[in-house]
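Trainee: With the sequence up front, the predicted model follows.
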Amino acid sequence: MQLALIGFLMLITIIFLLFKGKVTPMVVFITVPTIAAFLAGFNIEEVVSFIESGIGTVSNMAILFIFSVTFFGVLADTGMFDAVVNRLVKKSQDHIVLVAVVTAIVAVFSHLDGATVTTVLITVPALLPLYQKLNIRPQLLILITACGMGVMNLLPWGGPVARAAAVLGMEANDLWKLLIPIQILGVFMTIGLAVIMILREKKHYQAQNEVLVVNDSTEEQMETLENPLHRPKLIWFNFLLTLVVLLVLLWDKFPAYFVFMWGCALALMINYPNVKDQKERIKAHAAAALDVSAVMLAAGIMVGILGQSGMLEAMAIPLLKIIPPFLAKHLHLIMGVLGFPLGTMLGTDSYFYGLMPLAIEIGENYSISPLAMGTAMLITKNLSLLISPMVPATYLATALAGVELKEHIRYSFIPLWIVGILMLVFSLLIGLVA
C-alpha cells in the first residue's frame, strides 16, 4: 500500500509540475522519481539498477532524435522544403479547393522532420496571404496544419511515437511499421478534412474563388534574393537522399539511429563541404536535437523506477477495484477515445510517461496487451498536438495567423477529435488495437 501511495504521489507531482511549467521536464524526471524511490525504501544499489534499466530502454531513441532532427534541419537549410512549398503555392492560386488540398500537402510534407515549430513556420506564413485574399478564415489554415502535423507525427522520430515506444519497451521504428497503414489513412483523411472544411467555409462565409494576382516584379525580386545556405543545384540529390533514408528504415536491416547518422553525414558533406559550414549547421540544430533527447534520457529514470520497483503493479491494485468489469475489458478503446481531450489538457511527457504506463498496467489485468493500449492512446493523442495549450507551437501558429487561442480550439476541437476517432476505428478493424 505504501508503494502504491508513493507511486501515485510521484505521478501527481510530476503531472502538476509539468502542467504548471515552473520546472523543465528534464529536471522533473531526474529529481522526482529518484526521491520517490528512496522514500519507498530502496537502497542506492537498487535505485541505480532501476535507473540503468530505464536509461537503457530509451538511449537508442535519444540518439535517433539527435541525428534525425539534425538531418532534416540540414535539408531545410538547403531550401529543399522551400522549393516544394513555393511550387505548390503557385499552382493553387486559382482554385479554393486546391488551396485547401495544397495546405494539407504542405503540412504533411513540412512535418517530415517531426519539428512542430518548423512546420508552423513553413505552412502558416506561406499560405496565410492566400487565405486572406480568398476571404477564408485563418482558423481553417491552422486546423489543416494541425491535422497534417498530428498524422505525420506518427513517424519514428516523432516525439509521441518515441515516447510510446520507450514505455512499451520496443524500438520506435518497429512501432512505426505497425502504424504505417493508419498513417497512410491519416494523410488521406487530412486531405478529405481540408476539402470538407473549405466547402463549408465557401457555403457559410462566401469565400470567393478568386485568382490571386501575383505581382511579377515582386515575384522576380523575391526569387533573386538568394539564401546563402540554399543549395538549388543539389535539390534532387537531397530528395533522393531523403527517399533512400526512408527506404532503408523500412528495410529494417540497420538500427534507425545508424541510418540517420549516415544520412546526416552525407547531407552535411555534400551540401556543405567546408568544415566550418558543417560545424555551423550542427550548432544551428543542436538545441532542437538535444532538447528532446535530454528529456527522453531523463524520462528513462522514471520509466525504470516505475517498471522495476513494482510501483506500477502496486498502483494498479486499487484502481482495479473501482473499474467496473464490463468497462474494463474495453479500457483501451475508452482511453483511445479520451486520448484527444486528455492529450489537449496534459503535456506530452506527462501523458506518455505518467498516464500511459498506469493505463497499460491496469489493462494487462484484463488481458489488454500493452501494444493495444499504447497504440490506442497514441493515435488520438497525436491529433491534439497543435490544439493543446501545453504545446508552444500552438501559440506560435495562432499568433502568426492572428487568431485567438479560444477561437482556434472552438473551431478545430471537434473536427480533429473526429479524425482521431476514425483512425482509432480503422486500427481496431485491422486488429492493431483489438
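Mentor: Yep, it's here.

Trainee: CA atoms for contacts and neighbours, from now on please.
Mentor: OK.

Trainee: From the chain's centroid, how far away is stretch 397-412?
Mentor: In terms of CA atoms, centre = their mean, to the nearest Å, the centre of stretch 397-412 is set 19 Å apart from its chain centre.

Trainee: Report the buried residues of it.
Mentor: By 16 or more other CA atoms under 10 Å, the buried positions in stretch 397-412 come out as Ala397, Thr398, Ala401, Val403, Leu405, His408, Ile409, Ser412.

Trainee: which outside residues touch that stretch?
Mentor: Val120, Leu121, Val124, Pro125, Leu128, Pro138, Gln139, Leu140, Ile142, Leu143, Ile387, Tyr395 (CA atoms under 8 Å, 6 or more residues apart in numbering).

Trainee: Now which of the residues you listed would you call buried?
Mentor: Among the contacts of stretch 397-412, those buried by neighbour count (16+ other CA under 10 Å) are Val120, Val124, Leu128, Pro138, Gln139, Leu140, Ile142, Leu143, Ile387, Tyr395.

Trainee: Specify which member of those residues is nearest to Leu250.
Mentor: The shortest approach to Leu250 among the buried ones among the contacts of stretch 397-412 belongs to Val120, at 27.4 Å (CA to CA).

Trainee: Could you pull up the residues touching the closest residue to Ile66 other than its chain neighbours?
Mentor: Ranked by CA to CA, 6 or more residues apart in numbering and with sequence neighbours excluded, the top spatial neighbour of Ile66 is Ala289, at 4.5 Å. Going by CA under 8 Å, 6+ apart, Ala289 touches Phe65, Ile66, Phe67, Val69, Thr70.

Trainee: In addition, the following structure is provided for comparison:
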Amino acid sequence: MVIILLALLMIGLFIYLLAKNKLSILGALVLVPLLFGVIIVLITKANFADMFSWITDALFFEVNKKTGEISLGVISPGLLILFAVMYFDIMLNVGLFDPLCQFFIRKAKGDPLKVTMATVLTATVVTMNGDTTTTIIICTAAFLELYRSMKMKMIDLAILIVAPIGIFNQLPWGGPTISASAALGVPVNVLFKSLLPGMLAAEVFTIGLAYYFGLKERKRLCWCVEDSKNLDSQIIEKMLDSVRKKDPELKRPQYYWFNLILTLAILYLLIAGVAHGAILFMIGTAAALTVNYHKTSLITGRIEAIAGDALGPALASFGAAVFSGILTGSGMASGLASGITMLIPHSLGAHMAPLYALISAPAIVYLPQDAFYFGIAKVISKVMIGFGISPVQAAVASMIGQSFRLISPVIPALYMLTESTKLNFIEFQKNYVKYCWPIFFIYVIVYALVGLLPI
C-alpha cells in the first residue's frame, strides 16, 4: 500500500511541478523520481546501488534473466532524436523544405483550413509505418515553418500530428498491439480486425477536429473564403518571402538535389529498418554539413548554432530513464498494477469491461507499456474471462486507453515535439485531453455496438 501511495504522489508531484513551471522538464523527470527512489531505498531492503541499477537498465538496456531477451532503454530513441533534430535543422537552414512550404502557401492561399487538413492527412499517411518518433520528425519538419509563417497556433500542429499516431499505433506492427497480443494470448490479426472499426471512427473524428481547428484559425486570423478568391498576388509573395528570405546566408539552393536525395535515402532506410535511426541521421548530419558548408569554421559554427535545438529534447529523453527506471525497478509500477486490479470489484461481473477501459486510460499514460499489458491487462483479463468475457473482448478493452497514450511522459519523441513548437509539456497534455477526449468514448461506443465491449 505504501508503494502505491508513493507512486501516486510521485506522478502527482511531477504533474504539479511541470504545470506550475516550478521545474524544467529535465528537472522534473530526474529530480522528482530520484527523491522518491531515495525514500524507497530508506524504507525497504533496496540500496542505492539498486536504485542506480534501475536507472541504468532504463537508460541503456535490460536483460530478462529468464528468457535472455534484451529490452533497449531510452538511449536508443534519445540518440535518434539528437541526430534527427540536428539533421533536420540543417535541412531547414539550407532550404530543403522551402519548396514544400511554398507549395502549401500557394495551394492554401493563406487559408488555415487547408493547412490543418493537410497536416492531419500527412500525419495519417506517415504514421502508417508504426513509428512515433519517425512520424513526429517528418511532420514537424514539413509543417513547422509553414505554421510559423502563417502565424497559426503551434498547439494545433502538435495535436494534429499526435492524434493520428495514437490511432494507428494500433496497426498489427505497432508496439501496443503486439504487447497486448503477447500478454493476453490473442493473435495479432484477430486483435487488429477487432480494433479496426474503432480506429476508423476515431480517424474520422480526427479529420473533423482538423476541420474545426482550421475554421477557428480562419476566425482568429480574420480569414474568410472571399479572401482566398480576392487574394492579392503581392500578399502571397510576401508570405513566400517569409520563407525565401529567412537566413539567406545559410541557404544552399545549388545542393538542393543532393539534400533531397540524401533525405529520402535516410527516410527509406529508416522505415525499412536497415539500420538504427541514430546511425543514419549521424551519417546524414556529417554528410550534409560537409557538402553544404565545406569549411571547418562554418561547419563548427553550424553545429554550435543547432546544438541547443537538439540537446533539449535529447536530454529530456534521457531524463525519462530516471522516471521510468525508478517507477518500474522500485516496484511502484507493479504496485500500481496490483492496486488498479483491486479497484475493480468482482461483484461487477460482466460489467467489468467498460470500467476496466476507464481505469486503463491513466494507467497506460504513466506506466511503461509492457508493465501495463503484462502487469495489469494479463491479470484482469483472467478475472474478466471468469465472468464470461472472451479473451478478445478483454484485449479490446485493454486497448481503449491507447486514446491517451500519446501524452505519456515516458515517450521521448514528445519532448522533441514540444521543444520544436515551444510548448510546455503539461500545456500540450491539457490541450490534447481537451480536444481528443471524445476518441476514448468513440472507441467505447463503437466496440459496444459491434459486441466487442460488453456493457
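Mentor: Ah, there it is. Computed from a predicted model, the values in this text were never measured in an experiment.

Trainee: just to revisit the earlier point, now for the buried ones among the contacts of stretch 397-412 of structure 1: which two are most distant?
Mentor: Based on CA to CA, the longest span within these runs between Leu128 and Ile387 and measures 18.2 Å.

Trainee: and the residue lying closest to Phe61 of structure 2 once chain neighbours are set aside, what is it in contact with?
Mentor: Distances taken as CA to CA, 6+ apart put Leu72 closest to Phe61 of structure 2, at 4.3 Å, once the chain neighbours are dropped. The contact partners of Leu72 of structure 2, by CA under 8 Å, 6+ apart, come to Ala58, Leu59, Phe60, Phe61, Glu62.

Trainee: Show me the strands in structure 2, by range?
Mentor: All strands of structure 2, identified by DSSP state E, fall at 61-63, 70-72.

Trainee: Just send these back as JSON lines, with distance to Val41 of structure 2 too.
Mentor: Putting the strands of structure 2 into JSON lines (distance: least, CA to CA, whole Å) gives the following:
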{"stretch": "strand 61-63", "distance to Val41 of structure 2": "21"}
{"stretch": "strand 70-72", "distance to Val41 of structure 2": "24"}
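
Trainee: Packed most tightly, which of the ones you listed would that be?
Mentor: Among the strands of structure 2, strand 61-63 has the highest mean neighbour count (mean count of other CA atoms under 10 Å), at a mean of 15.

Trainee: How far does that one sit from its chain's centre?
Mentor: That offset, for strand 61-63 of structure 2, works out to 23 Å (CA atoms, centre = their mean).

Trainee: got a list of contacts for that strand?
Mentor: Residues contacting strand 61-63 of structure 2 (CA under 8 Å, 6+ apart): Glu69, Ile70, Ser71, Leu72, Gly73.

Trainee: where's the second one relative to Phe404 of structure 2, distance?
Mentor: This means Ile70 of structure 2. For Ile70 of structure 2, the distance to Phe404 of structure 2 (CA to CA, to the nearest Å) stands at 27 Å.

Trainee: wait, doesn't Val292 of structure 1 sit right on Phe67?
Mentor: No. Look at Val292 of structure 1 against Phe67 with CA atoms under 8 Å: they stay out of range, at 11.8 Å.

Trainee: These two: who's more crowded?
Mentor: Shown here are Val292 of structure 1 and Phe67; by other CA atoms under 10 Å, Phe67 has more neighbours (27 against 18).

Trainee: any idea what that one aligns with in structure 2?
Mentor: Under the alignment (TM-score structural alignment), Phe67 of structure 1 maps onto Phe83 of structure 2.

Trainee: Its match and Ile283 touch, don't they?
Mentor: No. Counting by CA under 8 Å, Phe83 of structure 2 stays clear of Ile283, with 9.0 Å between them.

Trainee: that older thread, can you convert the buried residues of stretch 397-412 of structure 1 into TSV and add a column each for distance to Thr190 of structure 1?
Mentor: Output for the buried residues of stretch 397-412 of structure 1, formatted as TSV (distance: CA to CA, whole Å):
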residue	distance to Thr190 of structure 1
Ala397	18
Thr398	19
Ala401	20
Val403	21
Leu405	21
His408	17
Ile409	17
Ser412	13
